[in-house]
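> got a predicted structure here, sequence first:
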Amino acid sequence: MDSTAAWAALLRVHAALMPVLDQELQAAHGLPLTWYDVLLELNAAPGRRLTMSALGAAAVVSRSRVSRVVDELVRAGLVEREANPDDRRSAYAKLTPSGRSRLRAASPTYVAGIERHFTGRMTRTEAQAVATALGKVLRAHEASTVVPLEPRR
């Protein structure tokens, strides 16, 4: 296997499965996958809220799109914006009770879709190997993208 085969397979699987999972969530719950992802990150966050920059870093949706997705979620009543008292330039996105309820309702569909289209196509050992390998790559990337300190003056 050449050195780019794993990368090519990852890209193809992502491109093939993301629209399928999105379609399943929308058909069953009227919830786009991008919305689900943001709701999932907010639900896991302390106080069920994140600054927009932290949400952009955590969510699978691109940082440039996260603000638009949050705007859509606010209009749908699933998220609210909350002022950040420590930094007037930033705001929190906070999960509403309605947002949490929609996330909980959609979760079985999301998990079943992952099982049906992804992990269900592998042995348990293969799935663990994929998770381990991708986790290793992600940790190395995160360690290399630490924000540098400001230069001394």
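Cool, got the structure. Note that the structure is predicted; figures quoted are calculated from it, not measured.

> only C-alpha atoms for contact and neighbour calcs from this point on.
OK.

> how many residues are close by residue 56?
Number of residues near residue 56 (other Cα atoms under 10 Å) recorded here: 19.

> ok, and here's another one to check against it:
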Amino acid sequence: MNDPGDPLEPHELRAWMAFLAAGHLIDYEIERQLKRDGGLSHPEFEVLVGLSLAEGNRLRMSDLARVVMVSKSRLTYQVTQLERDGFVKRTENESDRRSVWAELTEEGAAALARVRPGHRRVVREALIEVLAPEEIDLLGDALGRVAERLRQR
């Protein structure tokens, strides 16, 4: 087994560079589509999706930060932008004055509904249609393990 500080083997470097390129290019395509179809950034879209999946379409800000995997300060910025556009509203948590709820508004749900078909199309065209079904399963398993390892840090 190699020492973690050793240079990457050629096949490891190839996998890493392909992962970076694919991730950046897919993110670029998604960002373009979201801006075109709904004026949203990718992080704003992720916040709206996170809220749409939550019970009552709302989450404590700290829980939402974990769901969308961003820092609390970055989430605060995103929610402020979404609140300005009327897509999210913040309210005090009556049972815990130290926390704040973020809630998806009707306007936010409508914005999400506008961009979701295009988002799905981009994901399918950029990733799903390029891979064989067994590769999709393999990719999901492999990246799931990577995400789990990083969540444990």
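Happy to help now that I have it. Every value quoted in this text rests on a predicted model; they were computed, and no experiment measured them.

> quick check: TM-score for this pair?
For this chain pair, the superposition-based TM-score is 0.84 by TM-score structural alignment, normalised by the length of structure 1; 144 aligned residues with a Cα RMSD of 1.8 Å.

> so which elements touch the lengthiest helix in structure 2?
Ordering each helix of structure 2 by length in residues (DSSP state H) puts helix 10-38 first. Applying 3 or more Cα pairs under 8 Å, 6 or more residues apart in numbering; DSSP states H and E, one finds that helix 10-38 of structure 2 contacts helix 42-53, helix 106-126.

> tell me, the helix or strand that the first one is followed by lands on which residues of structure 1?
The helix or strand immediately downstream of helix 42-53 of structure 2 is strand 58-60, counting by DSSP states H and E. Under TM-score structural alignment, the match for strand 58-60 of structure 2 in structure 1 covers residues 49-51.

> thinking again about what came up before, got the buried residues for the longest helix of structure 2?
26, 27, 30, 31, 32, 33, 34, 37, 38 (16 or more other Cα atoms under 10 Å).

> and the first one, what's its match in structure 1?
The alignment partner of residue 26 of structure 2 in structure 1, by TM-score structural alignment, is residue 17.

> distance of the closest residue to its match other than its chain neighbours from residue 25 of structure 1?
Sequence neighbours aside, residue 117 is the residue nearest to residue 17 of structure 1 in space, at 7.2 Å (criterion: Cα to Cα, 6 or more residues apart in numbering). Residue 117 of structure 1 sits 14 Å away from residue 25 of structure 1, going by Cα to Cα, to the nearest Å.

> what comes into contact with stretch 91-101 of structure 2?
58, 59, 60, 61, 62, 90, 102, 103 (Cα atoms under 8 Å, 6 or more residues apart in numbering).
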